[in-house]
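Visitor: What shape does this take:
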Amino acid sequence: MIEPHSPQSCDLLIEAGWVVPVEPHGVVLDDHAVAVRNGEILAILPRAEARARFAAAEVVERPGHVLLPGLVNAHCHNPMTLLRGVADDLPLMTWLQDHIWPIEGALIGPEFVADGIELAVAEMLRGGTTCASEDYFFPDVQAATYKRLGFRALVGLPVIQFPTAWASSQDEYFDKALEVHDNWRGDALVRTCFAPHAPYTVSDESFARIRMLADQLDLLVHLHLHETAHEADEAVKQHGMRQIARIDRLGLLNSQLIAVHMTALTEAEIALCAERGVSVVHCPESNLKLASGFCPVEKLRRAGVNLALGTDGCASNNDLDMFGEMRTAALLAKGVAQDASALDAASALRMATLGGARAIGMGETIGSIEPGKRADLVCVDLREIETQPLHHVISQLVYATGRQQVSDVWIDGRAKLRQRVLVDIDTDALKAKVARWRQRIATMPAAR
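Guide: Have a look, this model is predicted:
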């Protein structure tokens, strides 16, 4: 007589009306479950099979919900949540030089960074985002705050040509960058990369040093590049070549580059990015709000460039809503390409998940629901009036779903949002801290 197999133990079994694994592309699995143990995805299988195969410490039943990978915000300045709504409706350089930089110059410090990130994490979790690629000052504080909140992050090590509250000289920027990198090397949740601000604020000497260290330490480089046509024109006047050509000459146009914005690209530049393995982060809503230009997303996609999505900072967006970003990206791509089939829903979702994970060097760890990957997962309730009738799950996620329909979020298999309630963040205390920052910022002339 053959004895029946005993069920395997697992920590968590999530049962959902649908599972969208992202890989394979465009697949929707009806009435499936995902088993998790020690923060790792064990299996994706039909719900009835899952019940028979696994003895779970916790079973989460979400009929009428879709389970998908956690969204990846591949470019943000999260402490700037505290500047949400400041100096709206202004051109990029006026907004930056006359308002944002003066306010930051007066306020930037460890407390500002920590409180801004906590506000951002609360917002991102409530919107289904489980990982962010951060680009701001005080990366030591950023890393510690993300770790404390149990949120996955790629923390940029800033390099910029002028003194800031973080560093007063180029040597200090690099010395501090290496110290932060060493302190967080090998951490399970927080990784680091170089984050030179932009070609117009970083010298050739600093770029050469970044290239050398990035190669030695195997670090990515997170860079604003071709944000506007004006920048490209000014680069020709100053350096005799467009920004991409300069970055290429300095040896940084390669598979380690996370190129953010990328408007005003030529066909040759698109082909070169594809050839070199550059990842492009598209920030459609920030680009629209600042009238920065249009990233040729469909041309990049057809050329084979890995594409990701980012919100940019709350001072230029003004939210961290990746569902909104997906919808805007898909619609804008169609208008720019003058092709209604450009950037279909499944491809937009891929940008916000696996494309983002690959861009920030975490494609083997997160971004899709596959056995062996970390259990960064999101449940979205599609039973609401706004997403009925439900003809096509992925289409509904991209074109009709609002972030308020996110019900549950897990990072590394740990619950971070449970039926719309944040698990680890005291929202009343957070709101009180934010109110104090609002009062302080309101007194500053640059905030008006």
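Visitor: CA atoms for contacts and neighbours, from now on please.
Guide: OK.
Visitor: Any idea how far apart the tips of stretch 155-175 sit?
Guide: 16 Å (C-alpha to C-alpha, to the nearest Å).
Visitor: my guess is Trp166 contacts Phe137, does it?
Guide: Yes - using C-alpha atoms under 8 Å, Trp166 makes contact with Phe137 at a distance of 6.1 Å.
Visitor: Comparing those two, which residue is more hemmed in?
Guide: Per other C-alpha atoms under 10 Å, whichever of Trp166 and Phe137 has more neighbours is Phe137, with 24 against 18.
Visitor: For the stretch 51-200 of the chain, which segments are assigned as helices?
Guide: Along the stretch 51-200 of the chain, counting by DSSP state H, counting those that start in this stretch, helices occupy 92-94, 101-107, 110-126, 139-149, 170-184.
Visitor: mind checking how far the residue most central in space within the chain is from Ala132?
Guide: Nearest to the geometric centre of the chain sits Asn73, at 1.4 Å (C-alpha atoms, centre = their mean). Separation of Asn73 from Ala132 (C-alpha to C-alpha): 5 Å.
Visitor: dump the residue contacts of the residue lying closest to Asp376 once chain neighbours are set aside.
Guide: The shortest distance from Asp376 to any non-neighbouring residue, by C-alpha to C-alpha, 6 or more residues apart in numbering, is to Ile411 (4.3 Å). Each residue near Ile411 by C-alpha atoms under 8 Å, 6 or more residues apart in numbering is listed here: Gly39, Thr130, Gly150, Phe151, Arg152, Arg374, Ala375, Asp376, Leu377.
Visitor: Now show me the structure for the sequence below, then we'll compare the two:
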Amino acid sequence: MQTVDLLLAPRWLVPIEPEGVVLEDHALLADGGRIVAVLPLGEARARYAPRQTIELPQHALLPGFVNLHTHAAMSLLRGIADDLPLMDWLQNHIWPAEGAHVSSGFCEDGLRLAFAEMIRGGTTCVNDMYFFPDATARVAREAGLRASVGLIVFDFPTAWGSGADDYIHKGLALHDQLRSEPLIRTVFAPHAPYTVSDAPLLKVRQYANELGIGIHMHVHETAHEIETAIASTGKRPWARLRDLELLGPDFIAVHMTQLTDEEIDDAARHGVHIAHCPESNLKLASGFCPVDKLLRAGVNVGIGSDGAASNNDLDLLGEMRSAALLAKAVGGNPAALAAPAALKMATLAGARALGLDSEIGSLLAGKSADCIAIDLSASATQPVYNVLSQIVYAAGRDQVSDVFVAGRALLRNRQLTTIDEAAAIARAAEWQRKIRP
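Guide: As a prediction, the model looks like this:
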């Protein structure tokens, strides 16, 4: 018999590939942080000698969720300015609060709070965009999370940089520092078309090409963004980015609520990925991402939570449900974004957008053992006629019992193993007293 580190024995196993498949009485075997095999349970027990066996008798096992867009450290600003339109929220509330309080320490404390929440909700990979990306990498490493760290760029000074060239210089240095980290990658993160001018964007594209890393940017978030851009430049932001040659298969466009049919075709032609943030868009009344049209055009669409200051949670199960329901309403089609496709968006599609689909996003032999278990025995998810529907339309994040990244348990029997949650909450309370005494 072959010895392996771990045998997970769920009632249902959802590999994501092939889409819509649910395996009953199967086991996942992992060794050295990677999936060795997915087999019928009896065959797995006969062929392998696991050092640890975890029985999950009423659980579904599936890949961990990929949060394709977030500002994790903003968890410390959760609820500070609710029920406002985007630019009022940003210019009159969020940016002043950030200017007064954001520091490396602020970010570290906000990240620990956010990562505790994300892990509890089944997120195993985070694509983050915020100040002090070195803190993001440091805290993600401590927590054992897989992370794509955004090398943020603005035209104007903040606590992290003095201007576009300084942001880019610091980002390049951080990229070099993180190259040997197994769970951490970098991506350029110019904030938005209205905060980054042409010259820095051209440099970002040049360096992205040279280094082989992606670009992650807010694009077409609101109608106001489009109107302002046309008034000042004569172009829609998408056209400007296309003309600057930013668009390509390494580009993740966040929000994308204001799209023409031609722009949807353009996104497909350029191989651009979309990070859909349904609940943040709803809360800020930013508009509706036309997910059904994008998917039918062949565009890869993943799911992000955005930051807790505009959502106000970091719950990928909730985002997935909202995405599925919104797609039906916006498309006028109850069959739009069915449960299997929604699960794929929250897992494999996000991994593909980050260039990680050969590593994570589905439970296949050879991939990293990034997976989660959801307990479906609760009254809210009984009876179970369709496992995928129960996960998408009924399960809550409190039902996530176990979370593994590269075979390491970050949540075991609903207990965090890598983050001191009580300390993170206490530090958040201290920041609350500083920000709003």
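Visitor: hang on, the earlier thing: what do we get in the second structure for the residue nearest to Asp376 of the first structure?
Guide: For Ile411 of the first structure, the aligned residue in the second structure is Val405 (criterion: TM-score structural alignment).
Visitor: and what of Ala56 of the first structure?
Guide: Aligned partner of Ala56 of the first structure by TM-score structural alignment: Pro50.
Visitor: helix, strand or coil for Ala27 of the second structure?
Guide: Look at Ala27 of the second structure: counting by DSSP: H, G, I helix; E, B strand; the rest coil, its state is strand.
Visitor: hang on, isn't Met74 of the second structure packed against Ala309?
Guide: Yes - using C-alpha under 8 Å, Met74 of the second structure is in contact with Ala309, at 6.0 Å.
Visitor: what about the residue lying closest to Gly161 of the second structure once chain neighbours are set aside, how many neighbours?
Guide: Spatial nearest neighbour of Gly161 of the second structure, chain neighbours left out: Tyr167 (5.3 Å); criterion: C-alpha to C-alpha, 6+ apart. When neighbours are defined as other C-alpha under 10 Å, Tyr167 of the second structure has 24 of them.
Visitor: aligned partner of Tyr167 of the second structure in the first structure?
Guide: Using TM-score structural alignment, Tyr167 of the second structure pairs with Tyr173 in the first structure.
Visitor: ok, that match - contacts?
Guide: By C-alpha under 8 Å, 6+ apart, the residues touching Tyr173 of the first structure are Pro158, Val159, Trp166, Ala167.
Visitor: So what's the gap between stretch 128-140 of the first structure and the chain middle?
Guide: Distance of stretch 128-140 of the first structure from its chain centroid, counting by C-alpha atoms, centre = their mean, to the nearest Å, is 8 Å.
Visitor: Three-state assignment for Ala335 of the second structure, please.
Guide: coil.
Visitor: still on that earlier bit, among the helices of the stretch 51-200 of the first structure, which is the most enclosed?
Guide: helix 110-126 (a mean of 22; mean count of other C-alpha atoms under 10 Å).
Visitor: Next, the mean deviation of it compared to the second structure.
Guide: With mean C-alpha distance after the TM-score superposition for the first structure, helix 110-126 of the first structure departs from the second structure by a mean of 0.6 Å once superposed.
Visitor: what helices or strands is that helix leaning on?
Guide: The contact analysis (3 or more C-alpha pairs under 8 Å, 6 or more residues apart in numbering; DSSP states H and E) places helix 110-126 of the first structure against helix 139-149, strand 406-411, strand 414-418, strand 421-422, helix 427-442.
Visitor: Any chance of the ones you listed in CSV with distance to Glu231 of the first structure as columns?
Guide: Shown next, in CSV, are those (distance: least, C-alpha to C-alpha, whole Å):
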stretch, distance to Glu231 of the first structure
helix 139-149, 27
strand 406-411, 38
strand 414-418, 40
strand 421-422, 41
helix 427-442, 30
